[in-house]
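S.K.: Dropping the sequence and predicted coords here.
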Amino acid sequence: MTESTHNTPFTRPVWSDKELLECVSVYPEGPNTCSFTFRATSGALFDFDPGQFLTLEIPTGSGTVHRTYTISSSPSRPRTITITAKAQNDSIGTRWMLDNLKNGMRLKAIGPSGSFSNTRSKSKKFLFISAGSGITPMMSMTTCLWDEGQALDIVFISCARVPSELLFRQSLEYMANRTTGLNLRFVVEKAELYQPWTGYQGRLDQEMLRQMTPDYLDREVYCCGPEQFMQSVSKALSDTAYDMDRYHQESFGAAAPPSKQQAKLADKSLTCDGCAEVHFEKSDVLHKCAESDTILTAAKLAGVSIPAGCTFGLCGTCKIKKVSGEVHMAHSGGISEPDIQAGYILACCSTPIGKVSVEI
């Protein structure tokens, strides 16, 4: 018998964002929504926590933009990685992807990043609550638990405007039909014409939550969706006896509470017009600015290019090395403590304090 030369999962390298992703599938999930599946051209495997996200560099007609998308696939299926994106009326990057991204095309990606995951949770009972495309991290977590053959105890609440916008409904029902412990609850604001709806209808509130999950006090809660939706869920839980230390939400808009170091720096003046100075070393550019300007803003005004995605300290796309000086950085989890200790900052949410020098 000759030995096979085919790579096995045990010998393949792990993908890093230095390698481009190649699109291998574009699958429509709903109105203005598609799942895009990628592979590593080298055959490398993907290693990430369920619930993490990627930032894609998208070559739109008006220039390159960076957009952050939660990974909807599971790390238990490491040969490919999938993001699911919905285009809004004002979408640029996602609209370009829906209209132009095809099999064989390659994109640069940054990540995976993010700490919104149940990987390190000690709980065995979960309550996943999502609205719209906020379902993607819940889909990744659920699929991972299902693939690993764990005894599931999940109440999965998915909310949408109308039934046709309930993402992954068939995939979830497929899993629920083949195991116990995955309890699906679909909620829509209104039914569609000539399509009777027998599930929950209206906006998710405290009473509906009690009906769907009588034992919600015993469950670890993960919530993702539009900011207003997450605020209403958080309030519904906090108004009860629920332990909010067990509540987690993925937010692409709210800043994280400042660290002790950030709080000390925040006491310093950040409003002195023209009294800050940023030196972009590799570009050999010196730019004077206000201490209220971010490093990213200063770079744009100085004609220095720094890739950026979310612009509020979550995706980590704009991470650069600080050579000298002090900054005030109010990030939302897009940079790790070891990176901060090593001198890295996020340009989008760091403001200079006096003279600052950065590597770019």
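M.R.: Okay, I see it. Everything quoted here is computed from the prediction, not taken from an experiment.

S.K.: From here on, just use CA atoms for contacts and neighbour counts.
M.R.: Fine.

S.K.: Tell me which residues are up against the host helix or strand of residue 187.
M.R.: Applying DSSP states H and E as the criterion places residue 187 in strand 182-188. Residues outside strand 182-188 that contact it (CA atoms under 8 Å, 6 or more residues apart in numbering): 152-163, 166, 172-173, 175-176, 199-204, 212.

S.K.: just stretch 20-37 next, same as before
M.R.: With CA under 8 Å, 6+ apart, stretch 20-37 has contacts from 38-41, 80-88, 98, 101-109, 164-168.

S.K.: Quick one, which of those are buried?
M.R.: Neighbour counting with 16 or more other CA atoms under 10 Å marks 38-40, 80-87, 98, 101, 106-109, 165-168 as buried within the contacts of stretch 20-37.

S.K.: and the residues you listed, which of them are in helices?
M.R.: Using DSSP state H, the subset of these located in helices is residue 98.

S.K.: what about the closest residue to residue 326 other than its chain neighbours, neighbour count?
M.R.: Among residues not flanking residue 326 along the chain, residue 353 sits closest, at 5.5 Å (CA to CA, 6 or more residues apart in numbering). A count of neighbours around residue 353, defined by other CA atoms under 10 Å, yields 24.

S.K.: Residue 353 is in what secondary structure piece?
M.R.: strand 350-358.

S.K.: So for that strand, what gets flagged as buried?
M.R.: So, applying 16+ other CA under 10 Å, buried residues of strand 350-358: 350-358.

S.K.: structure B:
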Amino acid sequence: MNAMTELGLYRNLDEMAPWNDRLQVLEVIGVTDEAPDVRTFTFRSDNQTWFRYKPGQFVTLELPAEPAPVMRTYTLSSSPSRPFSIAVTVKAQAGSVGTRWMFDHLKPGVRIKAYGPSGDFSLHQHPAAKYLFVSAGSGITPMMSMLRWLNDCAPWTDVAFVNCARRPEEIIFRKELELLGTHMPGLSLGFMIEERSSREGWFGHMGRIDAVRLPLLSPDFREREVFCCGPDPFMRAVRGMLESSGFDMSRYHQESFAAPAVEEVPAPFSTPGGDSETVPDAVLPVRFALSDVDADCLSGQTVLQTARASGVRIPAACEFGLCGTCKVRKLSGEVEMSHNGGILDHEIDDGFILACCSKPLSAIEVEA
């Protein structure tokens, strides 16, 4: 009998269940160098499940770095059209604890915990006849996920793919993109670099993307659904160019893991004398069922803050309701939850909350 068959690796998709981030972990099955200080890590489930997600979504990895584990969020560069594995492509920035740990320790066979997938930065959310994917540096990863999906499922789609990098050798996925350009009749590629390199010649666009260069890279950009990802200054520049050109900004979408700016103002209440004062602190009991811990939640605290103060561990990454890592089931009681897309309506209907952005309105019990 074939060794692969003996290992049980041949299973049809309809014989497998979708990956469950609460029950299974990821196993590294491949590590690929993509560019200087850029690697792709490919994973499979440790329990032969398949991966269901939208191209452009992200996962949160729990990395057992020392002295304490760290949570890091990475966009998937793989495509859900190939559901037996997932991949993240990461750049090791100077001083980055999480990414440097991955470079030093993630080898085939290593297993890590992950949460997700999450996020709504996907062409599936905004179907269109024509797309413009514009990215810089490692911001190319969600664009690559979406382009790989299109190549597998709709290769005739009209896509203008623009990527900016510092030097030619730093263009991530360049060889694959050029190959896709020969297979996808509707794909146009536009690369732009900031400086020449001694390692290879360059005869393409140079400089930084601006109001003059954008129309050269995508002459009909005003007719396209635009997806943008990269460093914050880059995304601000692209957004500003589109706004000044009269582009319909309802068709502009950008990926960002930064918390939205929110100014919180203490709610006043009227005393019997008519004066307004700050609402006094109230204490509400919180029961963490799996940990067998009873705690007190002060007024204004979230379930996550209460858990940490009580020594109960709930995994969390972004901490503003985007990544979905801190999702827990609420068993009883009421909360006020203000999230940023990290939880789906049907999950809320099933009793789940995001601990990072849920504040108790009564005594509650959660499954943590």
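M.R.: Sure thing, it's come through. Just so you know, these numbers come straight off a predicted model, no measurement behind them.

S.K.: So after superposing, what's the score?
M.R.: The TM-score (TM-score structural alignment, normalised by the length of the first structure) is 0.87; 350 aligned residues with a CA RMSD of 2.8 Å.

S.K.: Next, work out how far apart residue 322 of the second structure and residue 252 of the second structure are.
M.R.: Between residue 322 of the second structure and residue 252 of the second structure the computed distance is 19 Å (CA to CA, to the nearest Å).

S.K.: now do residue 74 of the second structure
M.R.: Separation of residue 74 of the second structure from residue 252 of the second structure (CA to CA): 21 Å.

S.K.: show me where the stretch 151-300 of the second structure has strands.
M.R.: Ranges of strands in the stretch 151-300 of the second structure, per DSSP state E, counting those that start in this stretch, are 158-165, 187-193, 205-206, 225-229, 252-254, 268-270, 276-278, 283-288, 293-298.

S.K.: Let me see the contact set for residue 345 of the first structure.
M.R.: Counting by CA under 8 Å, 6+ apart, residue 345 of the first structure makes contact with 319-322, 329, 335, 339.

S.K.: Not counting sequence-adjacent ones, nearest residue to the spatially most central residue of the second structure?
M.R.: Residue closest to the mean C-alpha point of the second structure, counted by CA atoms, centre = their mean, is residue 58 at 2.9 Å. Of all residues beyond its chain neighbours, the one nearest residue 58 of the second structure is residue 75 (3.9 Å), with distances taken as CA to CA, 6+ apart.

S.K.: now for the one you found: what does it line up with in the first structure?
M.R.: By TM-score structural alignment, residue 75 of the second structure lines up with residue 70 in the first structure.

S.K.: What strand or helix carries that match?
M.R.: Counting by DSSP H and E, residue 70 of the first structure is part of strand 63-70.

S.K.: Can you list the neighbours in contact with that strand?
M.R.: Strand 63-70 of the first structure has contacts (CA under 8 Å, 6+ apart) with 51-59, 83-85, 93-94, 136-137, 307-310, 315, 317.

S.K.: Please pick the buried ones from the contacts of residue 345 of the first structure.
M.R.: 319-322, 329, 335.

S.K.: Could you list the buried residues of stretch 41-57 of the first structure?
M.R.: Applying a neighbour-count criterion of 16+ other CA under 10 Å, one finds 44-57 buried in stretch 41-57 of the first structure.

S.K.: wait, stretch 145-163 of the second structure
M.R.: Those would be 145-151, 155, 157-163, for stretch 145-163 of the second structure by 16+ other CA under 10 Å.

S.K.: How many residues are close by the closest residue to residue 160 of the first structure other than its chain neighbours?
M.R.: Excluding the flanking residues, the one nearest residue 160 of the first structure by CA to CA, 6+ apart is residue 188, at 5.0 Å. Other residues lying near residue 188 of the first structure total 23 when counted by other CA under 10 Å.

S.K.: Next: residue 3 of the second structure.
M.R.: The tally of other residues near residue 3 of the second structure (other CA under 10 Å) stands at 8.

S.K.: quick one: it from residue 217 of the second structure, how far?
M.R.: Residue 3 of the second structure is 50 Å from residue 217 of the second structure, where distance means CA to CA.

S.K.: ok, now residue 151 of the second structure?
M.R.: Between residue 151 of the second structure and residue 217 of the second structure the computed distance is 21 Å (CA to CA).

S.K.: likewise residue 154 of the second structure?
M.R.: The gap separating residue 154 of the second structure from residue 217 of the second structure is 23 Å, by CA to CA.

S.K.: pretty sure residue 286 of the second structure is touching residue 301, no?
M.R.: No - here residue 286 of the second structure does not reach residue 301: they are 11.3 Å apart, not a contact under CA atoms under 8 Å.

S.K.: neighbour count winner among the two?
M.R.: Taking other CA under 10 Å, residue 286 of the second structure and residue 301 do not tie; residue 286 has more neighbours (22 against 17).
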